[in-house]
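A.B. asks: My questions are about this predicted structure, shown below with the sequence.
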Amino acid sequence: MIVLGIDIGGSATKGALVDTDTGKLVSERIRHKSDKSKKPKEIVKDIHKIAKELNYSGIIGAGFPGIVKNGVIDTSANLHKDWVGANLAKMIEEETGNKAFILNDADAAGMAEFRFGTEEARKAKVVMFLTIGTGIGSALFVEGKLLQNTELGHMLLGKYEVEEYASAAVKTREKLTWKQWAVRFNEALKAYEFLFSPDIFILGGGVSARFEKFSKYLTVKTKVIPAKLENLAGIIGAAVAAQEKLT
């Protein structure tokens, strides 16, 4: 089935058509810039523009960087404060005329990686998937089941939240070298390792494509691998989730 997948992020809203049977994109990926000043209605209009640009009409899956409950946004750390309490599923349906399913963006990416990524992850009992971008998202799988909305990027590490200390945005903003950033990120992995005892960490988001630049500085006992789907996982997972929930 071909479904429009949307990945709403702190710096951009991205979308593409996905074959949910294969996990492959079957269109170009379209990107509309975003930031914390952009209100919900503006981003929903961007989603409609993406659908129009792809000449698409049908169900829509969207990943959002925060806690999502029944299509309603519960937290919004890296986007406009007006998102809190917004019924994004209803807003998309009213704007586009198409039904929509909304889930946490890291959960979406983790679902895609778990289904279409490395076989090693599917064999593990506890898998922690982390997206590293404007913030840090998390998806935790226990014996193949997703624990929704974990949002472990907001866990405190000393006096900072993990994503305030070791996200890709922090690396750019503070002009950290790969080694300097990796030492910080390794502290987060150690904390997650102690609390959850995962069998494997999978790293997604933009930095996953640069894994060779920092992997040698990661010293946790747990195996760490880059996401096979890299930065496309969020789009793919959102489309798959919509297909599962709305058809």
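C.D. replies: That came through, no problem. All figures in this text were calculated on a predicted structure; none of them were measured in a lab. Numbers count the residues shown, from 1 in each chain.

A.B. asks: hey, let's count contacts and neighbours off CA atoms from now on
C.D. replies: Noted.

A.B. asks: which residues touch the longest helix anywhere in the chain?
C.D. replies: Counting residues, the longest helix found in the chain (DSSP state H) is helix 178-196. Helix 178-196 is contacted by residues 157, 162, 165-167, 171, 213-215, 217-220, 222 when judged by Cα atoms under 8 Å, 6 or more residues apart in numbering.

A.B. asks: What subset of those is buried?
C.D. replies: 157, 162, 165, 166, 167, 171, 214, 215, 217, 218, 220 (16 or more other Cα atoms under 10 Å).

A.B. asks: if we can go back for a sec, tell me which of the contacts of helix 178-196 is nearest to residue 67?
C.D. replies: residue 162 (16.6 Å; Cα to Cα).

A.B. asks: where do the helices sit along the chain?
C.D. replies: Along the chain, the segments classed as helices by DSSP H run 40-53, 88-96, 105-116, 119-123, 162-166, 168-173, 178-196, 211-214, 233-246.

A.B. asks: try it against this one:
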Amino acid sequence: MTSHDASGVRFGIDFGGTGIKGAVVDLERGDFAADRIKIATPQESTPDAVVEIFREILDAHPEVTGPVGVTVPGIVRRGVVGLAPNIHPSWQGVDADALLEDRLQRQVHVVNDADAAGYAEAARGAAQGRTGVVLVTTLGTGIGSALLHDGVLVPNVELGHLEIGGRVAERWASAKVKKTEDISYEEWAERLTVYYRHVVRLFSPDLVVVGGGVSKNHDKFLHLIDVDVEMVPAHLENRAGIVGAALLAGN
């Protein structure tokens, strides 16, 4: 097993509705320092069940001590989980910071999953060094979003839930919808154009970063989105949640 300088690495865990992923993150490079571990999210994703998976993931790297960053697919206010429809309802209202610190016996910082991804892209990815307003979106099961100003995160900006033309945006323009409805990249880009034009009108960002796993195929659709703002693909793709969680832990 590889040993790591504890000052240079930190553990990040990305808790999603279908999978729980964790990795050791090199804080300087802003990327994985060891292979990612992935375990399926239990069907009953209660705090008790999920904590045991967190412990299993952390036990795979006992040499890495110190704070742990954890993402949750829902609203997080000062460590307390709010609306989180893709995980067990018993998480709602839980002080996850306090619960996980007690159960894992180490410092834990819990953050919204899209916020973690956005912070990672701003700190070590496609938006590194950029000032002004930066919007980071993740196209996946839904549409995640993170808003930053001069690198400072504005938490819990849920822009995938915007209603546009009587439709919830992520139920019409997410990567999951593209796959489920089997629409072409061209048709999907038309929907994304409607979505991004609406968001740009509301927030006037200087830069939009498009992330999520589908960003690895950005050459098939990003240039087709007709919006009057600079748009770039994410650098960290779907590694961003883990990296962002690790970077934010201990801050």
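C.D. replies: Cool, the structure landed. Everything numeric in this text was worked out from a predicted model, so none of it was measured.

A.B. asks: about what we covered before: now render the contacts of helix 178-196 of structure 1 as TSV, adding distance to residue 87 of structure 1.
C.D. replies: Shown next, in TSV, are the contacts of helix 178-196 of structure 1 (distance: Cα to Cα, whole Å):
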residue	distance to residue 87 of structure 1
157	32
162	28
165	30
166	30
167	28
171	33
213	40
214	39
215	39
217	42
218	39
219	42
220	39
222	38
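
A.B. asks: out of the residues you listed, who's nearest residue 35 of structure 1?
C.D. replies: When these are compared against residue 35 of structure 1 (criterion: Cα to Cα), the nearest one is residue 167, at 16.1 Å.

A.B. asks: what's the matching residue for the closest one over in structure 2?
C.D. replies: Residue correspondence to structure 2 (TM-score structural alignment): residue 167 of structure 1 is matched to residue 174.

A.B. asks: Contact partners for that match?
C.D. replies: 139, 140, 141, 142, 143.

A.B. asks: Looks like residue 33 of structure 2 contacts residue 26 (just checking).
C.D. replies: Yes - between residue 33 of structure 2 and residue 26 a contact is recorded at 5.2 Å, counting by Cα atoms under 8 Å.

A.B. asks: In terms of neighbours, single out the busier of these two.
C.D. replies: residue 26 (22 against 18; other Cα atoms under 10 Å).

A.B. asks: Quick check: the aligned residue for that one in structure 1?
C.D. replies: Using TM-score structural alignment, residue 26 of structure 2 sits opposite residue 19 in structure 1.

A.B. asks: The alignment partner in structure 2 of residue 76 of structure 1 and residue 17 of structure 2: what is the separation?
C.D. replies: Matched by TM-score structural alignment, residue 76 of structure 1 corresponds to residue 84 in structure 2. In this structure, residue 84 of structure 2 and residue 17 of structure 2 are 10 Å apart, going by Cα to Cα, to the nearest Å.

A.B. asks: okay, and the common contacts of these two?
C.D. replies: residue 73.

A.B. asks: one step back: which one of the buried ones among the contacts of helix 178-196 of structure 1 is nearest residue 149 of structure 1?
C.D. replies: Of those, the one sitting nearest to residue 149 of structure 1 (Cα to Cα) turns out to be residue 162, at 15.9 Å.

A.B. asks: Name the nearest residue to that closest one, ignoring sequence neighbours.
C.D. replies: Closest residue to residue 162 of structure 1 apart from its sequence neighbours, by Cα to Cα, 6 or more residues apart in numbering: residue 153 at 5.1 Å.

A.B. asks: what residue of structure 2 matches up with that neighbour?
C.D. replies: Correspondence of residue 153 of structure 1 to structure 2, assessed by TM-score structural alignment: residue 160.

A.B. asks: gap between that match and residue 198 of structure 2?
C.D. replies: From residue 160 of structure 2 to residue 198 of structure 2 the distance is 11 Å (Cα to Cα).

A.B. asks: Residue 68 of structure 2 now?
C.D. replies: Counting by Cα to Cα, the gap from residue 68 of structure 2 to residue 198 of structure 2 is 36 Å.

A.B. asks: Same drill for the two, tell me which one is more crowded.
C.D. replies: Remark: of residue 68 of structure 2 and residue 198, residue 68 carries more neighbours, 26 against 16, as counted by other Cα under 10 Å.

A.B. asks: In structure 1, what sits opposite that one in the alignment?
C.D. replies: Matched by TM-score structural alignment, residue 68 of structure 2 corresponds to residue 60 in structure 1.

A.B. asks: and what of residue 14 of structure 2?
C.D. replies: In structure 1, residue 14 of structure 2 lands on residue 7 (TM-score structural alignment).

A.B. asks: my guess is its match contacts residue 107, does it?
C.D. replies: No - Residue 7 of structure 1 lies out of contact with residue 107 (Cα under 8 Å); the separation is 11.3 Å.

A.B. asks: Mind listing the shared neighbours of those two?
C.D. replies: residue 63.

A.B. asks: got the contact list for stretch 244-251 of structure 2?
C.D. replies: 10-14, 25, 27, 30, 67-71, 107-111, 115-121.

A.B. asks: same thing but at 7 Å, please
C.D. replies: 10-13, 25, 27, 67-71, 108-109, 111, 116-117, 119-120 (Cα atoms under 7 Å, 6 or more residues apart in numbering).

A.B. asks: Repeat that for stretch 114-123 of structure 1.
C.D. replies: 23, 127, 144, 228, 229.

A.B. asks: List the buried residues of that stretch.
C.D. replies: Quick answer for stretch 114-123 of structure 1 (16+ other Cα under 10 Å): 114, 115, 116, 117, 118, 121, 122.

A.B. asks: Would you reformat the residues you listed as TSV and include distance to residue 44 of structure 1?
C.D. replies: Shown next, in TSV, are those (distance: Cα to Cα, whole Å):
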residue	distance to residue 44 of structure 1
114	28
115	28
116	28
117	29
118	33
121	34
122	34
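
A.B. asks: whereabouts in structure 2 does the longest helix of structure 1 align?
C.D. replies: Taking TM-score structural alignment, helix 178-196 of structure 1 hits residues 185-203 over in structure 2.

A.B. asks: tell me which residues in the matching stretch are buried?
C.D. replies: Buried residues in stretch 185-203 of structure 2, defined by neighbour count with 16+ other Cα under 10 Å: 188, 189, 191, 192, 193, 194, 195, 196, 197, 198, 199, 200.

A.B. asks: can I get those residues in CSV with distance to residue 247 of structure 2?
C.D. replies: Shown next, in CSV, are these (distance: Cα to Cα, whole Å):
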residue, distance to residue 247 of structure 2
188, 33
189, 32
191, 33
192, 30
193, 32
194, 33
195, 30
196, 28
197, 31
198, 31
199, 27
200, 28
